[in-house]
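Peer 1: Following is a predicted model, sequence given first.
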Amino acid sequence: MANTEGQVIRCRAAVAWEAGKPLMIEEVQVAPPQAMEVRVKILYSSLCHSDVSFWEATDRLPIFPRIFGHEAGGIIESVGEGVTDLKPGDHVLTIFTGECKECADCKSEESNLCSLLRVDPNRPVMHTNNNSRFSINGKTIYHFLGSTFSEYTVVHYGCIAKINPLAPLDKVALLSCGIATGLGAALNVAKPFKGSTISVFG
């Protein structure tokens, strides 16, 4: 990867301009990460029903224009001030419900619903300064969770999971949402005993 640290990147993204209207492939500007943020080159992104639900916006808050997507794998391109456990080149998954590692919920053994980074699909801007990192010719384009329908995205470092670089990103990208909302959630709630035989439906 070319060294683009601290620079605005131009790349392609699938932008939703209106509820239910076809996504348009646009050239977007992606600002560099601010403090406690990372910019990720997205290599693989999946489509989750949550993306469709908020794109249709039939019973959701209509926030447009927006870049959807949150289930993805990629490579760290650059890191913002204060990020010490991630570096450019790391292979990562985007995590839609993050952990700041500092709040009472993150430190609790009973919950992982971080006070700062708990899932909030209606939040269209970054936590650091309540601004978006996406724009098109000066017009703001809003975030949706990880906004992974873009070749590059910016997320809070707490919404990133570093993975083994040998893991196939095209396969494990599915885990960035599916484990948290499916198997992982069921196991955390059911708390099965070691050696138990269980089934998870749905």
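Peer 2: That came through fine. Residues are numbered from 1 along each chain as shown.
Peer 1: From now on I want contacts and neighbour counts done on CA atoms only, so please keep to that.
Peer 2: Noted.
Peer 1: And the strands in the chain?
Peer 2: Applying DSSP state E to the chain gives strands spanning 9-15, 24-30, 37-46, 71-79, 91-94, 134-136, 139-141, 152-156, 160-162.
Peer 1: spatially speaking, which residue is in the middle of the chain?
Peer 2: residue 146 (2.4 Å; C-alpha atoms, centre = their mean).
Peer 1: ok so, going back, quick one, which of the strands of the chain is nearest to residue 104?
Peer 2: The closest of the strands of the chain to residue 104 is strand 152-156. By C-alpha to C-alpha, the value is 18.4 Å.
Peer 1: could you say what helices and strands the closest one packs with?
Peer 2: strand 24-30, strand 37-46 (3 or more C-alpha pairs under 8 Å, 6 or more residues apart in numbering; DSSP states H and E).
Peer 1: by how many degrees do that strand and strand 71-79 diverge?
Peer 2: In terms of direction (axes from the mean of the first three to the mean of the last three C-alpha atoms, to 10 degrees), strand 152-156 departs from strand 71-79 by 80 degrees.
Peer 1: Please point out which parts of strand 152-156 sit buried.
Peer 2: Buried residues in strand 152-156, counted by 16 or more other C-alpha atoms under 10 Å: 152, 153, 154, 155, 156.
Peer 1: again with stretch 150-166
Peer 2: Buried, per 16+ other C-alpha under 10 Å, within stretch 150-166: 150-163.
Peer 1: second one coming, line it up with the first:
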Amino acid sequence: MEKNTQEATPPTTTAGKIIRCKAAICRNPGEALVVEEIEVEPPKAWEVRLKILCTSLCHSDVTFWKMKPGAVSAFPRILGHEAVGVVESVGEKVEGWREGERALPVFAPDCEDCRDCRSAKSNMCASFGRRGMVGFGMLRDGTSRFRDGSTGEVLHHFLGVSSFSEYTVVDVVNLVKIGVDIPVDKACLLSCGVSTGVGAAWKAAEVEEGSTVAIFGLGAVGLAVAEGARMRGASKIIGVDLNADKFELGKQFGLTDFINPTTIGDKRVSEVIGSSISTEMGLPIFTLHTMHEIH
């Protein structure tokens, strides 16, 4: 694997101080993001301030960008939730983290203590619940660490991450350590898209060795599902997409077959898939029912 030579340890002279930096601010639904100067306050208890090294754009960012203000959508806000950062400073009560360490901020919190976080079957934290995932625009104590650099206006957080900023503050339950040898432009995808897709195959579906898997939609998440199915030993991985070019791309992630719904005439996709899948494989009734509903 290619070594990432970017310096991991930032200056420590900013610890405990407000940092002025640039961020892409979303002020209203659907409006263009504007890069402006903001203030990022020091981390409070259970919080870590990160210098963002790399961030990517997820479709969920676009979804929330267009979403009207409501219980889970507050403006102005700083979007972004797929990223890699380096720890600039830590707040009180933070254990196991120190300045200079690489961190992967993840929107799904893990308190490591509640029943669900200790279970191998779920990662939906019972302690933080929906507030921990969506965040309602604020951190654990109900306040923000972001201010408009000119007016002092409060800027809302997003999914507990807000990576479209040079610096951000994240709750420690939303952080995972990673090594410096992992290229940051690839590691940032683990925050959401890749982990969602691989996790769907590895944990949710528990794909068995030698099984057949069908994937509808071959975007980043769909391709990650294919990779997860390949890792689990699936013998046939069928991709379904309107873009024929996705088959060649998908082969790199384990696709063995491809279906373009626009080229199968009057047949349903489920019929084409069904010709190569035995319904005696032990598929859940819901799955079989869903397959018959797919055109």
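Peer 2: All right, it came through fine. In this text the structure is predicted, and so the values were computed from the model without any measurement.
Peer 1: I'd like the helices and strands packed on strand 152-156 of structure 1 written out as a markdown table, with mean neighbour count and distance to residue 52 of structure 1 added.
Peer 2: Shown next, in a markdown table, are those (neighbours: other C-alpha atoms under 10 Å; distance: least, C-alpha to C-alpha, whole Å):
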| stretch | mean neighbour count | distance to residue 52 of structure 1 |
| --- | --- | --- |
| strand 24-30 | 19 | 15 |
| strand 37-46 | 23 | 12 |
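Peer 1: Just send those strands back as a markdown table, with distance to residue 75 of structure 1 too.
Peer 2: Output for those, formatted as a markdown table (distance: least, C-alpha to C-alpha, whole Å):
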| stretch | distance to residue 75 of structure 1 |
| --- | --- |
| strand 24-30 | 15 |
| strand 37-46 | 5 |
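Peer 1: Mind checking the strands of structure 1 for the one nearest to residue 111 of structure 1?
Peer 2: Relative to residue 111 of structure 1, the nearest member of the strands of structure 1 by C-alpha to C-alpha is strand 160-162, separated by 18.0 Å.
Peer 1: Residue 273 of structure 2 in helix, strand or coil?
Peer 2: Recorded secondary structure, residue 273 of structure 2: helix (DSSP: H, G, I helix; E, B strand; the rest coil).
Peer 1: ok, now how distant is it from residue 198 of structure 2?
Peer 2: 21 Å (C-alpha to C-alpha, to the nearest Å).
Peer 1: How about residue 182 of structure 2?
Peer 2: Applying C-alpha to C-alpha to residue 182 of structure 2 and residue 198 of structure 2 gives a distance of 18 Å.
Peer 1: who has more neighbours, these two?
Peer 2: Between residue 182 of structure 2 and residue 198, counted using other C-alpha atoms under 10 Å, the more crowded position is residue 198 (24 against 15).
Peer 1: In structure 1, point me to whatever sits opposite that one in the alignment.
Peer 2: Under the alignment (TM-score structural alignment), residue 198 of structure 2 pairs with residue 183 of structure 1.
Peer 1: quick check: stretch 214-225 of structure 2 aligns to which part of structure 1?
Peer 2: Under TM-score structural alignment, there's no match for stretch 214-225 of structure 2.
Peer 1: can you check stretch 17-33 of structure 2 too?
Peer 2: So stretch 17-33 of structure 2 sits over residues 7-23 in structure 1, by TM-score structural alignment.
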